[in-house]
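Trainee: Show me the folded form of this:
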Amino acid sequence: MEKLGLVLQTGYTASKVAWLREHQPEAYRRIESLLLPHDYLNFWLTGERVTEAGDASGTGYFDTRKRCWQLDVFAQIAPELDPARVLPRVLAAHEPVGVVCPAVARELGLGDHVVVSSGGGDNMLGAIGTGNITPGLITLSLGTSGTVCAYSATAVECDSAMVANFCSSTGGWLPLICTMNVTSATTRVRELFGLDLAAFGERVASAPIGAEGITVLPFFNGERVPMLPDASADFLGLTSLNTTQANLCRAVVEGATFGLRYGLELLGDLTAGASQIRLIGGGANSPVWRQMVADITGTQVICPEITDAAALGAAIQAAWCDQRSEGVTLEALCEKLVHLDAQSLADPHPERVAAYQPIYRRYCAELEQRHGGA
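Mentor: Down below sits the predicted model:
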């Protein structure tokens, strides 16, 4: 934390480099460059070995506060490698990587002098694609796994190791948390009952808030937030009266959403006063789930019209790179290109917000009892 501004996690690049050094020493010694996937794509397009701070934040040897490689940490992970040779140059978010090489341009049917922007990671570009580039908004993804992130103009000192204090791909910071079990958990229960999405949604809607006392800790795949890699799922509070298909369907959706609220609270003041949640991911297509997110978090929820937010964010960032010299700002581009779907709007309902408070406390109590609060 002291050197990187975040806690090194096992999924970061540093762990993979260390594994290669230990298990494939011959391949390790042949390393020419350490490029992330989108850095390699930019290298293939332009011949330039560069990266940007957003994606580099997840390497485990990048100082997220100073936006530079942390050479002391890198030396511990890869002592035989020369960082000046193998680490790419770090670009500012608005800087171009270069232009597409002539041979690649011909292969792709592109014209001469096509500029390539820096790009970024999926979460960073998803934030741009939802307009989350200034304080006060939250981007929340209901995908196979879940992500919650919020923009900060300054580096954030987080109390929890579960918060990844990443840089954004806009020149700011994008602290985020990731949970492992969202639609992966709800799909497991839905398929167990042989329901299609419409029928599953009907079951969830027909059950009452709190599923008549059933609590689900949906950790089918272990969990990252809370930090429970070896956890398994629990269905708690089952009785002969409340064990219905509808209650089980609702309880697993509530459990996945409570996990995201748990992560949201770890972000502290950064999200405490947020005015709106921009919802993306497959689960965002469900009106019942959108309303549940609004009621559990007490925050207005809305979806962007273009739900593939990362792809839109990449296009907006590229336009910013191309037009910045003409005075075009990222804010102006987001205002022009990020449109919200008014029909998806879900405002928190005061009675349901109040009803969810003791049910969320029940979830946290079960979490504490079984896993020590992680």
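Trainee: contacts and neighbour counts: CA atoms only from here.
Mentor: OK.
Trainee: Would you map the strands across the chain?
Mentor: Secondary structure of the chain (DSSP state E): strands at 50-52, 62-63, 68-69, 89-91, 96-99, 115-117, 137-142, 146-149, 176-179, 215-217, 234-236, 276-280, 301-304, 340-346.
Trainee: Next, the angle from the longest one to strand 276-280.
Mentor: Orientation check (axes from the mean of the first three to the mean of the last three C-alpha atoms, to 10 degrees): strand 340-346 against strand 276-280 gives 100 degrees.
Trainee: so who does the residue nearest to the spatial centre of the chain touch?
Mentor: For the chain, the residue sitting closest to the mean C-alpha position, by C-alpha atoms, centre = their mean, is T147 at 3.6 Å. By C-alpha atoms under 8 Å, 6 or more residues apart in numbering, the contact set of T147 is N123, T139, L140, S141, L176, I177, C178, T179, L260.
Trainee: one more time with 6 Å, if that's ok
Mentor: L140, S141, I177, C178 (C-alpha atoms under 6 Å, 6 or more residues apart in numbering).
Trainee: Report the two of the residues you listed separated the most.
Mentor: The span of these, defined through C-alpha to C-alpha, is set by S141 and I177 at 10.7 Å.
Trainee: one step back: pull the number of nearby residues for the residue nearest to the residue nearest to the centre of the chain when sequence neighbours are not counted.
Mentor: Closest residue to T147 apart from its sequence neighbours, by C-alpha to C-alpha, 6 or more residues apart in numbering: C178 at 4.5 Å. Per other C-alpha atoms under 10 Å, the neighbour tally for C178 reads 23.
Trainee: Output the strands of the chain as a markdown table; include the columns distance to A198.
Mentor: Converted to a markdown table, these look like this (distance: least, C-alpha to C-alpha, whole Å):
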| stretch | distance to A198 |
| --- | --- |
| strand 50-52 | 41 |
| strand 62-63 | 45 |
| strand 68-69 | 48 |
| strand 89-91 | 46 |
| strand 96-99 | 45 |
| strand 115-117 | 41 |
| strand 137-142 | 17 |
| strand 146-149 | 21 |
| strand 176-179 | 25 |
| strand 215-217 | 21 |
| strand 234-236 | 23 |
| strand 276-280 | 19 |
| strand 301-304 | 19 |
| strand 340-346 | 17 |
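Trainee: Sequence B follows; please return its structure for comparison with A:
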Amino acid sequence: MIQVVCGVDTSTQSCKVEFFTLEDGRRIAGAAAAHPPVAPPRSEQNPHAWWDAFVSAFRGALAQAGDVSVRAISVAGQCHGMVPLDATGEVIRDAKLWNDTTTDAELRSLTERIGAEQLIATTGSLPTAAFTLSKVAWFARNEPEQFARLATIVLPHDYLTYRLTGVFATDRSEASGTGYFNPATNAYLLDHLALIDDTKNWAAMLPEVLAPDGVAGMTTAGAMAQLGIAEPALVSAGGGDQHASALGLGIAEGDAVFAFGTSGVVFSTTPEPVRDPSGLVNGVANLTGGFLPLVCTLNGAKVIDTFARLMGTDHDELSALALQAGHDGPVLAAFLDGERTPNRPLAAGLLADLTTETTREQLARAAYEGVVFGLVAGREHFERCGVATDGEVIAIGGAARSTATRQILADALGKPVHLVDAPEAVARGAAVQAAAVLGGASIMELAEAWKPERRLAAEPRGNSAERFARYAEVAAVDTLDRSRE
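Mentor: Next comes the predicted model:
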């Protein structure tokens, strides 16, 4: 019987479960199950659907794996979402997700009362409507009767950990995206929640924040029966999705990872806290005791999906068209569903410089550039904060499979772009954590030992400085004032 660990990625769109051998980190099985589709501005899911998808995906992976013993499980997943539970641990209402922008008014009110500088100093980030804090305030204001039943607040990955163990626990990476946790001191900021309701015992309503090598508990008999396993498995702390992918990719200080999924994300890793006075960079915690400077845009692969639909083509043809475009043509401020960075929840997309000479190729290129350029601007914010960006560039996520995405990214950065042999980096990173905690090993050392192979995917073919500058003008985003080669 092969001993394995299980890494879980409970994302906005689906739940993915992967099994890796405990001996050498070899992937032996994996399966996925869909979550209910959502779309901003009101983006909500029933947490019970997450559990059902997890059980389905786990059983699917188990059937593939054959004769295995699941020794440990780690759950990583979408950040920020508010899961409100009553005194019995039951879900009170559907969870508001990270891309629900209906809580912007509450966020702005809290930011005014706390102060933007104070928020950045204490949480490491300037929260947007994505952060849990705004969703708790929305709940209190809009559904007071339901809010009165609130006994515990957990995050999406915490909920699956709770269903596995019966324990309310989270980790530094997830807690640092709430707006009421300080990742530098590892302490909750209860005064932020007291501004919403000063009568509640908030300290008793929040999950314990586990260390990177923390253990939430062991799987309960009920969970084991649903999963189809006979022996209890250790459940480690888990973490946020991008934080787990950093672990699964084995990134080092100076590397920059561009994630092209439902959202767009660029992140790196650093041992020291990051504080961005502009509030554009989130200085959240990572899964190894350090920090994960991160910029997240709301509009990722769905922008490319939308243009493919509007142009009556598939993704392969859209990519080919984009690569055939010259240097002229329109640029896209890709704020199709509002935007998180910059913080414009009520914005819409803007296609500029459209003329009668515009070609299909140019429109296709604008779609990819709108997504890529938003993240390139985010990487420049890293440099403002002193974060090293002299390492390798790695592209991950569904849209990274597109040749156009990788090439346009290489052109924009003037650097080679690499892919990794880890299609499900989030689940892989969760598995690294589970294996390290189970064996009492260093998480960082095991991540290096299990580090997937990187391969060159695109070399810069030219200079897109003028197009990026025009994008920055149209999108009204700040970029570094420097010459580009």
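Trainee: on that earlier part again, and the strands of structure 1: which comes nearest W19 of structure 1?
Mentor: Using C-alpha to C-alpha, the strands of structure 1 put strand 62-63 closest to W19 of structure 1, at 18.3 Å.
Trainee: Onto which residues of structure 2 does the closest one map?
Mentor: Mapped onto structure 2 using TM-score structural alignment, strand 62-63 of structure 1 spans residues 181-182.
Trainee: Over to stretch 170-182 of structure 1?
Mentor: Going by TM-score structural alignment, stretch 170-182 of structure 1 sits over residues 288-300 in structure 2.
Trainee: Quick one: end-to-end distance for that stretch.
Mentor: 27 Å (C-alpha to C-alpha, to the nearest Å).
Trainee: Please work out which residues outside that stretch touch it.
Mentor: With C-alpha under 6 Å, 6+ apart, stretch 288-300 of structure 2 has contacts from 212, 260-271, 273, 281-286, 339-341, 371, 378.
Trainee: Which of the residues you listed are buried, as a ChimeraX select command?
Mentor: Buried subset of the contacts of stretch 288-300 of structure 2, written as a ChimeraX selection, criterion 16 or more other C-alpha atoms under 10 Å:
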select :212,260,261,262,263,264,265,266,267,268,269,270,281,282,283,284,285,286,339,340,341,371,378
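Trainee: Helices - which of the contacts of stretch 288-300 of structure 2 land there?
Mentor: V371, G378 (DSSP state H).
Trainee: what about A221 of structure 2, distance to W50 of structure 2?
Mentor: For A221 of structure 2 relative to W50 of structure 2 (C-alpha to C-alpha), the value is 19 Å.
Trainee: which one of these two has more residues nearby?
Mentor: Taking neighbours as other C-alpha under 10 Å, A221 of structure 2 and W50 compare with W50 leading, 25 against 15.
Trainee: my read is the more buried one is in a helix, agree?
Mentor: Yes - secondary structure of W50 of structure 2 (DSSP: H, G, I helix; E, B strand; the rest coil): part of a helix.
Trainee: May I have the residues that are in contact with it?
Mentor: So W50 of structure 2 contacts nothing (C-alpha under 6 Å, 6+ apart).
Trainee: how much space is there between it and F307 of structure 2?
Mentor: In terms of C-alpha to C-alpha, W50 of structure 2 sits 29 Å off from F307 of structure 2.
Trainee: cool, and A400 of structure 2?
Mentor: In terms of C-alpha to C-alpha, A400 of structure 2 sits 16 Å off from F307 of structure 2.
Trainee: Equivalent analysis for A121 of structure 2, please.
Mentor: 40 Å.
Trainee: buried stuff in stretch 310-325 of structure 2?
Mentor: For stretch 310-325 of structure 2, by 16+ other C-alpha under 10 Å, it's H315, L318, S319, A320, L321, A322, L323, A325.
Trainee: again but with stretch 417-430 of structure 2, I slipped
Mentor: V417, H418, L419, V420, A422, E424, A425, V426, A427, R428, G429, A430.
Trainee: just stretch 108-122 of structure 1 next, same as before
Mentor: In stretch 108-122 of structure 1, counting by 16+ other C-alpha under 10 Å, buried: V114, V115, V116, S117, S118, G119, G120, G121, D122.
Trainee: which residues touch the first one?
Mentor: This means V114 of structure 1. V99, V100.
Trainee: That one pairs with which position in structure 2?
Mentor: In structure 2, V114 of structure 1 lands on A233 (TM-score structural alignment).
Trainee: would you list every one of the helices in the stretch 51-200 of structure 2?
Mentor: For the stretch 51-200 of structure 2, helices defined by DSSP state H, counting those that start in this stretch occupy the ranges 104-114, 116-123, 132-142, 144-147, 156-165, 172-175, 190-194.
Trainee: do you know which of the ones you listed lies nearest T10 of structure 2?
Mentor: That would be helix 156-165 among the helices of the stretch 51-200 of structure 2, by C-alpha to C-alpha, at 6.9 Å.
Trainee: helices and strands around that closest one, which ones?
Mentor: Judged by 3 or more C-alpha pairs under 6 Å, 6 or more residues apart in numbering; DSSP states H and E, the packing partners of helix 156-165 of structure 2 are strand 68-77.
Trainee: now do 8 Å
Mentor: The contact analysis (3 or more C-alpha pairs under 8 Å, 6 or more residues apart in numbering; DSSP states H and E) places helix 156-165 of structure 2 against helix 47-65, strand 68-77, strand 169-171, strand 215-218, helix 221-227, strand 234-236.
Trainee: Can you lay out those as TSV showing distance to D198 of structure 2?
Mentor: Output for these, formatted as TSV (distance: least, C-alpha to C-alpha, whole Å):
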stretch	distance to D198 of structure 2
helix 47-65	27
strand 68-77	30
strand 169-171	23
strand 215-218	29
helix 221-227	36
strand 234-236	33
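Trainee: Of all the ones you listed, which one comes closest to K200 of structure 2?
Mentor: Closest among those, using C-alpha to C-alpha: strand 169-171, at 19.6 Å.
Trainee: in the superposed pair, what's the mean gap between that closest one and structure 1?
Mentor: With mean C-alpha distance after the TM-score superposition for structure 1, strand 169-171 of structure 2 departs from structure 1 by a mean of 1.1 Å once superposed.
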